[in-house]
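Engineer: Mind looking at a prediction? Sequence and model below.
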Amino acid sequence: MLKKLSQFALALIGLTVLFSSCKKDYESIQSVDTKKIQDYITANNLTVIPDSAATGYFYQIKTAGTGTANFKLTDSVLYQLTVKGLENGTVYWETPSTANLGTYVGYTNGLISTDATIASISVPAIRDVMLKLKPGGSARILLPSYLAYGKNGSGGVPSNENIDLLVSTFPEKVQQTLDDRLINDFIKKNSLTMTKDPSRVYYSISTPGTGVGGAITMSSTLVINYTGRYLDGTVFQTNVAGTFTSTLASLVKGWGAVIPGKITAGGKMRILIPSDLGYGSTLSNGIPGNSVLDFDIEIVSVAN
């Protein structure tokens, strides 16, 4: 009996050693991610700081921003994000250069994707690092996969992908102020002569029109040729075939703010519309939130 027990005990010890050995060889995703990020930091000679709560991310303040005080949780912030793979440099999604994400700093703890195939996820690191910036500041965050899209990935983001995240804030805290600055920068860059309407829409008239059909009102039925662009020149809508019919009441507010009383049938004008008089602060009809819009407009005919 003792002999059998000894053999059993030896077998048990052997299994324990075997399982212990397997367990020792297994690495958690936390340790795998940490090693990859630390190797990347060393290989690229980066100066980064581990987060004080030791959750696993590293960050670098690229531009401190302007002013005397850092952002507070209750401050409004206008910002852009770029999300790319840490090792491969693949950009998985980014805020369009002609738009931005706007909210309170306290609500920036989410990675809100502009790509419908990629999930929006909770990333408190964005808020934590933003609190170390002043308006206009920017930071880089090296985010381990377990704090990002995890083992399942999302859309084009692969499983267990460590993320290199760039956060850039604008100096302005109010969208109307930012829009006006962007419009004026655009006008100056392109040597344009434009008038600012009290509505905050900028316009220039190349042809006032013939007046056939009468004065344009919000309820006039108009046949319109137009081309809509972002400030980077990208065309997002166009119809120049004389087939688009609408009333101004059915279009974005910026059109109705400047067309009546300024041009008539046959008239042509160019208008630069602040985002709140365009498609607003959220994605709408494929237009990213907080986008300033540039339209060339021709009124083909007017019916009252």
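Structural biologist: Arrived safely, thanks for sending.
Engineer: CA atoms for contacts and neighbours, from now on please.
Structural biologist: OK.
Engineer: need the strands for the stretch 151-300 of the chain, in chain order.
Structural biologist: Using DSSP state E, counting those that start in this stretch, the strands of the stretch 151-300 of the chain run over 163-169, 195-196, 202-207, 221-230, 235-246, 268-273, 293-303.
Engineer: Which of the ones you listed sits closest to residue 25?
Structural biologist: Each of the strands of the stretch 151-300 of the chain has some distance to residue 25 by C-alpha to C-alpha; the shortest is strand 163-169, at 25.8 Å.
Engineer: Could you list the residues in contact with the closest one?
Structural biologist: Outside strand 163-169, the residues that touch it by C-alpha atoms under 8 Å, 6 or more residues apart in numbering are 77-86, 89, 126, 135-145, 148.
Engineer: List buried residues within these.
Structural biologist: 77-86, 126, 135-145, 148 (16 or more other C-alpha atoms under 10 Å).
Engineer: Would you mind giving the strands of the stretch 151-300 of the chain as JSON lines with distance to residue 37 added?
Structural biologist: Shown next, in JSON lines, are the strands of the stretch 151-300 of the chain (distance: least, C-alpha to C-alpha, whole Å):
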{"stretch": "strand 163-169", "distance to residue 37": "9"}
{"stretch": "strand 195-196", "distance to residue 37": "50"}
{"stretch": "strand 202-207", "distance to residue 37": "48"}
{"stretch": "strand 221-230", "distance to residue 37": "37"}
{"stretch": "strand 235-246", "distance to residue 37": "39"}
{"stretch": "strand 268-273", "distance to residue 37": "44"}
{"stretch": "strand 293-303", "distance to residue 37": "40"}
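Engineer: dropping in the other structure now:
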Amino acid sequence: MKQKIFTFLLITVVALSACKKLDNQPDIREFDKQQIDAYIKANGLNDFKADTTKDGTGTTGMYYKILMPGSGDTLKYSDKISLVYTLKTFDGKYVSSDTINNHMSEFLGHLTAANLPKGLQLAIHNLLQYKGASMRLLIPSRLAYGVNGFGSGSITNVNSRIAGNQSLDYYVHVIGNQNAYDDLVIKNYMTANNLTGFQKDSSDVNAKAHYWYKVTTPGTGTPGQINEFSTITTNYAGALLNGFVFDNSAATTATTLTPYNLIDGVEQALTKHAVTGTTISIIVPSALGYGPTAQTSIPANSVLRFEFTVTKVE
């Protein structure tokens, strides 16, 4: 009997000791706060503000800095917005900094369904608030991807998976005027790549968006030879501005196509500026491309670049 009582008391003491140790462990809010405080100190982010929005038993725990204020009506969850963003994890094992690839067009209330963090959705609604605005944002892990993380593969692989309990460092820009933004992207792209000789087609003064083009080989056909229903034989390639090639007939053999079936920017450029023998480079803003609808390998609201060599026109 004494042995049983002693054993029971020993188990009770061990259990109480275990509970005491667990009680001394930080909860997820405290853990995130410690990680964010350390990250802010390590990276000299002294001008960040704490989000004071109430969230359950406290505030969200997010920190932010408005880089560019926006204007207009405050954003509602029912508003469709166009986003450009970058992100990285605090541990540095996941970095996604390509703003050409990180485009999204979605209703603000649907961002989480599109696999973006809950914290980003809240911050756009509560803190950024306007189209045309941008900010840098630190999202605690509980408002990011939580204990399960995100992505596939081992957590030891760089850029394949966000580990569990990782807080995120986001840059996000909510585009106000898509056409103006695309035009600026094109100009910056041409400057960064030392592209000269491109002209902006402004033949339609009422158009809100304009493509840029450069004829590198004039061709020998008759001007106006190509119309929207012509059949042209061509070698061509289409790419994002980060160099990713999403379509490339030039790598195989020439193909035949009809301008009527092409995106508006390419159709207009070919019918206005190409003939038999022409080689032409075209940079197409998103409004004359696929617009806010993402395609396979082409994000929403993407600016596109095409190279065409026309070998035959029927």
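Structural biologist: Here it is on my side, so go on. Just so you know, these numbers come straight off a predicted model, no measurement behind them.
Engineer: would CSV of the strands of the stretch 151-300 of the first structure with mean neighbour count be doable?
Structural biologist: Shown next, in CSV, are these (neighbours: other C-alpha atoms under 10 Å):
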stretch, mean neighbour count
strand 163-169, 23
strand 195-196, 14
strand 202-207, 18
strand 221-230, 20
strand 235-246, 13
strand 268-273, 24
strand 293-303, 22
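Engineer: nearest to residue 255 of the first structure, of these?
Structural biologist: The nearest among the strands of the stretch 151-300 of the first structure, by C-alpha to C-alpha, is strand 268-273 at 8.0 Å.
Engineer: That closest one against the second structure, how far on average?
Structural biologist: Here the mean offset of strand 268-273 of the first structure against the second structure after fitting is 2.0 Å, by mean C-alpha distance after the TM-score superposition for the first structure.
Engineer: So which bit of the second structure is that strand matched to?
Structural biologist: The aligned range for strand 268-273 of the first structure in the second structure is 279-284, by TM-score structural alignment.
Engineer: Pick out the residue closest to the middle of the first structure.
Structural biologist: In the first structure, the centroid-proximal residue (C-alpha atoms, centre = their mean) is residue 95; its distance is 2.6 Å.
Engineer: Identify the residues contacting it.
Structural biologist: Per C-alpha under 8 Å, 6+ apart, neighbours of residue 95 of the first structure: 80, 81, 82, 101, 114.
Engineer: Which of those fall in strands?
Structural biologist: Counted as lying in strands by DSSP state E, out of those, are 80, 81, 82, 101.
Engineer: May I ask which two of those are separated the most?
Structural biologist: 82 and 101 (11.8 Å).
Engineer: How far does stretch 52-67 of the first structure sit from its chain's centre?
Structural biologist: Mean C-alpha position of stretch 52-67 of the first structure versus that of the full chain (C-alpha atoms, centre = their mean, to the nearest Å) differs by 19 Å.
Engineer: contacts for it?
Structural biologist: Contacts of stretch 52-67 of the first structure (C-alpha under 8 Å, 6+ apart): 30, 34, 47-51, 125, 129, 133-144, 147, 171.
Engineer: at 6 Å what do you get?
Structural biologist: The contact list for stretch 52-67 of the first structure, computed with C-alpha atoms under 6 Å, 6 or more residues apart in numbering, reads 48-51, 133-143.
Engineer: ok, now stretch 301-314 of the second structure?
Structural biologist: So stretch 301-314 of the second structure is in contact with 230-240, 276-286, 291-292, going by C-alpha under 6 Å, 6+ apart.
Engineer: And for stretch 278-288 of the second structure?
Structural biologist: Residues contacting stretch 278-288 of the second structure (C-alpha under 6 Å, 6+ apart): 182, 211-219, 264-265, 301-310.
Engineer: now with 7 Å?
Structural biologist: By C-alpha atoms under 7 Å, 6 or more residues apart in numbering, the residues outside stretch 278-288 of the second structure that reach it are 182, 209-219, 263-265, 301-310.
Engineer: With adjacent residues omitted, what lies nearest to the counterpart of residue 134 of the second structure in the first structure?
Structural biologist: Alignment note (TM-score structural alignment): residue 134 of the second structure maps to residue 137 of the first structure. The shortest distance from residue 137 of the first structure to any non-neighbouring residue, by C-alpha to C-alpha, 6 or more residues apart in numbering, is to residue 65 (3.7 Å).
Engineer: Give me the number of neighbouring residues for the aligned residue in the second structure for the one you found.
Structural biologist: Aligning on TM-score structural alignment places residue 65 of the first structure opposite residue 69 in the second structure. Neighbourhood size, residue 69 of the second structure [other C-alpha atoms under 10 Å]: 13.
Engineer: Residue 247 of the second structure and residue 235 touch, don't they?
Structural biologist: No - using C-alpha atoms under 7 Å, residue 247 of the second structure is not in contact with residue 235, being 10.8 Å away.
Engineer: Relative to residue 35 of the second structure, how far out is the residue located most distally from the centre of the second structure?
Structural biologist: Here the second structure reaches farthest from its C-alpha mean at residue 1, the gap being 69.5 Å by C-alpha atoms, centre = their mean. From residue 1 of the second structure across to residue 35 of the second structure, the span is 51 Å (C-alpha to C-alpha, to the nearest Å).
Engineer: same question, residue 85 of the second structure
Structural biologist: Per C-alpha to C-alpha, residue 85 of the second structure is found 22 Å from residue 35 of the second structure.
Engineer: For the match of residue 134 of the second structure, list the residues it contacts.
Structural biologist: 63, 64, 65, 168, 169.
Engineer: what's the burial count for residue 244 of the second structure?
Structural biologist: For residue 244 of the second structure, using other C-alpha under 10 Å, the count is 13.
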